[in-house]
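Asks: curious how this folds, go ahead:
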Amino acid sequence: MGVSAEMYQHSLDFLFGRLNYERMGSTKYSTKDFKLGRMQALLEALGNPQSSVPTIHIAGTKGKGSTSVMIAEMLSAAGYRTGLFTSPHITQYEERILIDGKQIAPQQLVDQVSVLSQAVDQMQIDFGVGDMIPTFFELTTALAWMHFKQNEVDYAVMEVGLGGRLDSTNICEPLATVITNISYDHTALLGNTIEQITREKAGIIKAGIPVLSGVTQPEAIAVLEEVCEEKQAPLYLLNRDFFIEPVSGVGKETVLTDTGHSTEEIPQQKIRVTTPWSVVDEMPVNLLGAHQATNAGVAVALLDYLCHIGTSIEPERMREGMAGLKWPARIEVVQKNPTVIIDTAHNGASINALIKTLKECFQQQRRLLIFAATREKDVSEMLRTLLPCFDTVILTQYRSNPRRIPVDELIEIAQAIQQESGCAAEIISAASPADAWLRAKENSTSETLICVTGSFFIAAEMRELLLGATDETLITESC
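Replies: This next block holds a predicted model:
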């Protein structure tokens, strides 16, 4: 007998009814609000489920989600029952908690939330109604640990939500940690320099536990080396201890229409990863962009480390996992004629990676941008990079989160940039994602490239709008 819709909604209401920093501007909280003691108390009330789950812990400014799913897919393809915890979700809450690519089921969610609520009630008795009451993200992290323990996963791949040092995922005992890269984001909380941000990310490093990292800035590397030396944690760095190179002679894959005629060519990446332990060759990278090749190289190096310490993983199984990988809203092609791309880029580094990928992978001459953004982000930096690359820019606002920047503010920022730079892109205002899509259709042809970006929230709302409204013209996997 399935779970009732009422019970399911009650469980979601319990979770979303808690303090949720994903819906708050960073000016309304600080690192003092993140208390690992609160998370530790919650997990102890639940019997410390995290202690019985072998874990890979992953932090970084960008790429940590993609790297996490790559590691999980390769482990699953190798025959290991693998849990994956990521955030935020794109369409529905259950996307955050997967086992071998399958979301936590509604009945499992309801059952686990019932246990969680009892633990929260006990914490309220023990500590009162003050700042020891768990937040939305803390409850979600605990829910993931409970689900993974109950289903006896062989590995849990845990993506940090924010920073690392004070993140609720940091109550774990990992086999290895990964720090993908460092760039400027969440500076109000993590610091205004690369060194400060790196130190927050490096907070996931544990005594004696190996660290694999794609960090390349000298100042960030210096911090990692310092922390790893202090913790006596072996450090394996990209371009020093492991290396990534494209496989020569990689061609292009032709994308076909229903009638069999090619519409465009998209480069298909393959890489060779050389680690201290072996060489893994001919590794496919399904996600678009050179930055995803780097993420893949870090993921492969991590898998090769697991092989080094005794985990049985055949390279062919790793390739199978990578070849079958799908990851929504990461330079994802969701429609053809015109080509529509949705991406979650929301800081300067990820916007630069997006622009580079669009130039390398897509040939359309006319380009249209749909953009919305979140407060506390460096929107001027993002738009300064984006505006010269598009003929038409539609500025809008998402509906699902109060952290959105109103359209009028985006228009002012864009116009100021145009006055400074002389950029001639046409600027259009749209009150909602649905309105933005209508304006995009009015201003495009079958040869236009339409790109949606600026925030997880606009990516989620546009993806839901397009996939729900025009299924017959959409594809559901990345090219």
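
Asks: from here on, contacts and neighbour counts on C-alpha atoms
Replies: Will do.

Asks: what packs against the helix ranked longest in the chain?
Replies: In the chain, taking DSSP state H as the definition, the longest helix is helix 106-127. Using 3 or more C-alpha pairs under 8 Å, 6 or more residues apart in numbering; DSSP states H and E as the contact test, the elements touching helix 106-127 are helix 5-16, helix 36-45, helix 136-150.

Asks: looking at those helices, which is buried most?
Replies: For those, average neighbour numbers computed from mean count of other C-alpha atoms under 10 Å are highest in helix 136-150, which has a mean of 24.

Asks: who's in contact with it?
Replies: Counting by C-alpha atoms under 8 Å, 6 or more residues apart in numbering, the neighbours of helix 136-150 from elsewhere in the structure are 15-21, 39, 42-43, 49-50, 52-53, 83, 85, 97, 99, 104, 108, 112-113, 116, 156, 168-169.

Asks: any of those residues buried? List them.
Replies: Burial by neighbour count, judged by 16 or more other C-alpha atoms under 10 Å, picks out 15-16, 39, 42-43, 49-50, 53, 83, 85, 97, 99, 104, 112-113, 116, 156, 168-169 from the contacts of helix 136-150.

Asks: let's see this one next, to set against the first:
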Amino acid sequence: MTYQDCLDYLYQQLPMYQRIGNAAFKKSLDNIIDLCEALGQPQHKFKSIHVGGTNGKGSSSHMLAAVLQEAGYKTGLYTSPHLKSFTERVKVNGQELPQDYLIRFVEQNKELFESIKPSFFEMTVALAFKYFADEQVDIAVIEVGLGGRLDSTNIITPEVSLITNIGYDHQALLGDTIVAIASEKAGIIKAGVPAVISTKQEEAEEVFILKAMKVEAPLYFATDKFRLELVEGDLERQVFQVYSNEMLYLAGLELDLTGSYQKYNLPGVLQVLALLQEKGYSIPEEALRAGLAKAKSITGLKGRWQKLNDSPLTICDTGHNEDGIKQILQQLEALQPKQVHMVFGAVNDKDITKVLQLLPKVYTYYFCQADIPRALPVADLHKQSLEVGLKGTAYTSVSEAINAAKANAAPDEVIFIGGSTFVVAEIQEL
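Replies: Predicted coordinates for the structure are as follows:
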């Protein structure tokens, strides 16, 4: 079996949320429990940090992994979905899962898959846990896939749980109120395990307090301890003064993730690291600084407010829900662009009406659809966009739309590519 044979088998045999959407989501932990039992309970053989939330969980996971790696720990990192290669999902010290490990894992466990019939995500989580156990990592950062309570990753007992921003996304599966969504995210709060909430949000706050009380978990709202002041920022880095209890905690803390929304993620990351230090982990200040200043290069993170070109300035971002798009639009506005050429696509299992209503009517749009079954057909996207007053042209592929934007944009204008993780995934320069 070649690597491509292996991927073809997985894509054909296992329902995959990335491709088909809600039909692939299993509302039960039974499959992952059965898989891991058959594999020797690998999830209990390494220390972990569990990271959930609506927006920011991927960035936060990568920042934590980068700092822990710089501190000298053999660090696993599990994230989803992937942008370019399946092996991006599972990393140890920034190195992607070896293709031959995946091949062996699938060959050895085909009968198990055919018996349990897991989803693609369930299989991938089991694979990650087994790989981290085999590699004997010191600690692994595990990002929740969707929700929390019923997410396949939720069979670990972490050192710390982290929940980032709560916003509207996947309402068909998680509920259509912030309280309902927060309740699903709060499902990763475990008995006696410290839980960190990155940002205090009025609607969600009580949900976390009640869950933490119920399971007797110490609860920390990171913004109660840490306050950030942006002192410098451009397309290459951000620099913050960090205050704790109104005293200067870290001066000139540099971050190579340049999305303005990172100001909501960084307090949670700092609080988790402080709790790990209390548990006896050695995380010197120089490791913290180096990890955050080089998080992208250490972990290979892509697609978060990433500059692709200077002339015209070309930026991509995987933000795709209301909160994510609002942050992107604020940051585009801060560039004071002469004109924005936006390459935009979406998925078909979400109501994008509110997102489309947020988009400025003065931008020039290049509508497209990613090459996955879950993509919203570009004709439907174009029609919905015209109904809210957006002006643009429909293209049958992401690459066509990007090429058209490049042809039309003047050197002093801005091209933005996004709307969906899967649109960003098809950028050739990424």
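
Asks: re the thing from before, possible to save the helices and strands packed on helix 106-127 of structure 1 as JSON lines with distance to L287 of structure 1?
Replies: Shown next, in JSON lines, are those (distance: least, C-alpha to C-alpha, whole Å):
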{"stretch": "helix 5-16", "distance to L287 of structure 1": "31"}
{"stretch": "helix 36-45", "distance to L287 of structure 1": "34"}
{"stretch": "helix 136-150", "distance to L287 of structure 1": "26"}
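
Asks: of all those helices, which lies closest to G289 of structure 1?
Replies: Comparing those by their distance to G289 of structure 1 (C-alpha to C-alpha), the top pick is helix 136-150, with 29.8 Å.

Asks: and the closest one, how far from structure 2 on average?
Replies: In this overlay with structure 2, the average offset of helix 136-150 of structure 1 from its partner residues is 0.7 Å by mean C-alpha distance after the TM-score superposition for structure 1.

Asks: which SSE is immediately downstream of that helix?
Replies: Sequence order places strand 155-159 as the next helix or strand after helix 136-150 of structure 1, per DSSP states H and E.

Asks: contacts made by that following strand with the rest, please.
Replies: With contacts defined as C-alpha under 8 Å, 6+ apart, strand 155-159 of structure 1 is touched by 53-59, 64-65, 68, 71-72, 80-87, 148, 169.

Asks: now swap in stretch 292-305 of structure 1 and tell me
Replies: Applying C-alpha under 8 Å, 6+ apart, the external contacts of stretch 292-305 of structure 1 come out as 63-64, 66-68, 70-71, 74-75, 178, 180, 212-214, 238, 242-244, 269-275, 277-278, 280, 285, 313, 318.

Asks: what is the neighbour count of the residue nearest to P377 of structure 2 when sequence neighbours are not counted?
Replies: In space, P377 of structure 2 comes closest to Q369 once its chain neighbours are excluded; the distance is 6.1 Å by C-alpha to C-alpha, 6 or more residues apart in numbering. Summarising burial for Q369 of structure 2: neighbours were counted as other C-alpha atoms under 10 Å, giving 28.

Asks: again with V196 of structure 2
Replies: Using other C-alpha under 10 Å as the criterion, V196 of structure 2 is surrounded by 26 other residues.

Asks: try A71 of structure 2
Replies: Neighbourhood size, A71 of structure 2 [other C-alpha under 10 Å]: 20.

Asks: my read: it touches I283, true?
Replies: Yes: counting by C-alpha atoms under 8 Å, I283 is a contact partner of A71 of structure 2 at 5.4 Å.

Asks: tell me which residue of structure 2 matches up with T448 of structure 1.
Replies: Using TM-score structural alignment to pair residues, one finds that T448 of structure 1 aligns to E413 in structure 2.

Asks: show me the contacts for that match.
Replies: With C-alpha under 8 Å, 6+ apart as the criterion, the residues that contact E413 of structure 2 are 311-313, 337-341.

Asks: now do the SS call for A436 of structure 1.
Replies: helix (DSSP: H, G, I helix; E, B strand; the rest coil).

Asks: could you pull up the residues touching the residue mapped onto it from structure 2?
Replies: Taking TM-score structural alignment as the criterion, the aligned counterpart of A436 of structure 1 in structure 2 is A401. With contacts defined as C-alpha under 8 Å, 6+ apart, A401 of structure 2 is in contact with 343, 366-368, 394-395.

Asks: now render those as TSV, adding secondary structure, distance to E278 of structure 2 and neighbour count.
Replies: As requested, the contacts of A401 of structure 2 are arranged in TSV below (DSSP: H, G, I helix; E, B strand; the rest coil; distance: C-alpha to C-alpha, whole Å; neighbours: other C-alpha atoms under 10 Å):
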residue	secondary structure	distance to E278 of structure 2	neighbour count
V343	strand	46	30
Y366	strand	50	24
F367	strand	50	28
C368	coil	49	29
A394	strand	54	22
Y395	coil	54	20
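
Asks: nearest to G419 of structure 2, of those?
Replies: Among these, V343 lies closest to G419 of structure 2 (C-alpha to C-alpha), at 8.0 Å.

Asks: what is the aligned counterpart of that closest one in structure 1?
Replies: Aligned counterpart of V343 of structure 2 in structure 1: I370 (TM-score structural alignment).

Asks: rewinding a little: tell me which of the contacts of strand 155-159 of structure 1 fall in helices.
Replies: Among the contacts of strand 155-159 of structure 1, DSSP H puts 64-65, 68, 71-72, 148 in helices.

Asks: quick one: which of these is most hemmed in?
Replies: Using other C-alpha under 10 Å as the neighbour test, these are led by A72, with 32 neighbours.

Asks: structure 2: which residue goes with that one?
Replies: Counting by TM-score structural alignment, which is the criterion used here, A72 of structure 1 corresponds to A65 in structure 2.

Asks: list the contacts of that match.
Replies: Taking C-alpha under 8 Å, 6+ apart, we find A65 of structure 2 in contact with 75-77, 140-141, 299.

Asks: circling back: buried among the contacts of stretch 292-305 of structure 1? Make that a ChimeraX selection.
Replies: Restricted to buried positions by 16+ other C-alpha under 10 Å, the ChimeraX selection for the contacts of stretch 292-305 of structure 1 reads:
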select :63,64,66,67,68,70,71,74,75,178,180,212,213,214,238,242,243,244,269,270,271,272,273,274,275,280,285,313,318
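
Asks: before I go, just wanted to say thanks for your time.
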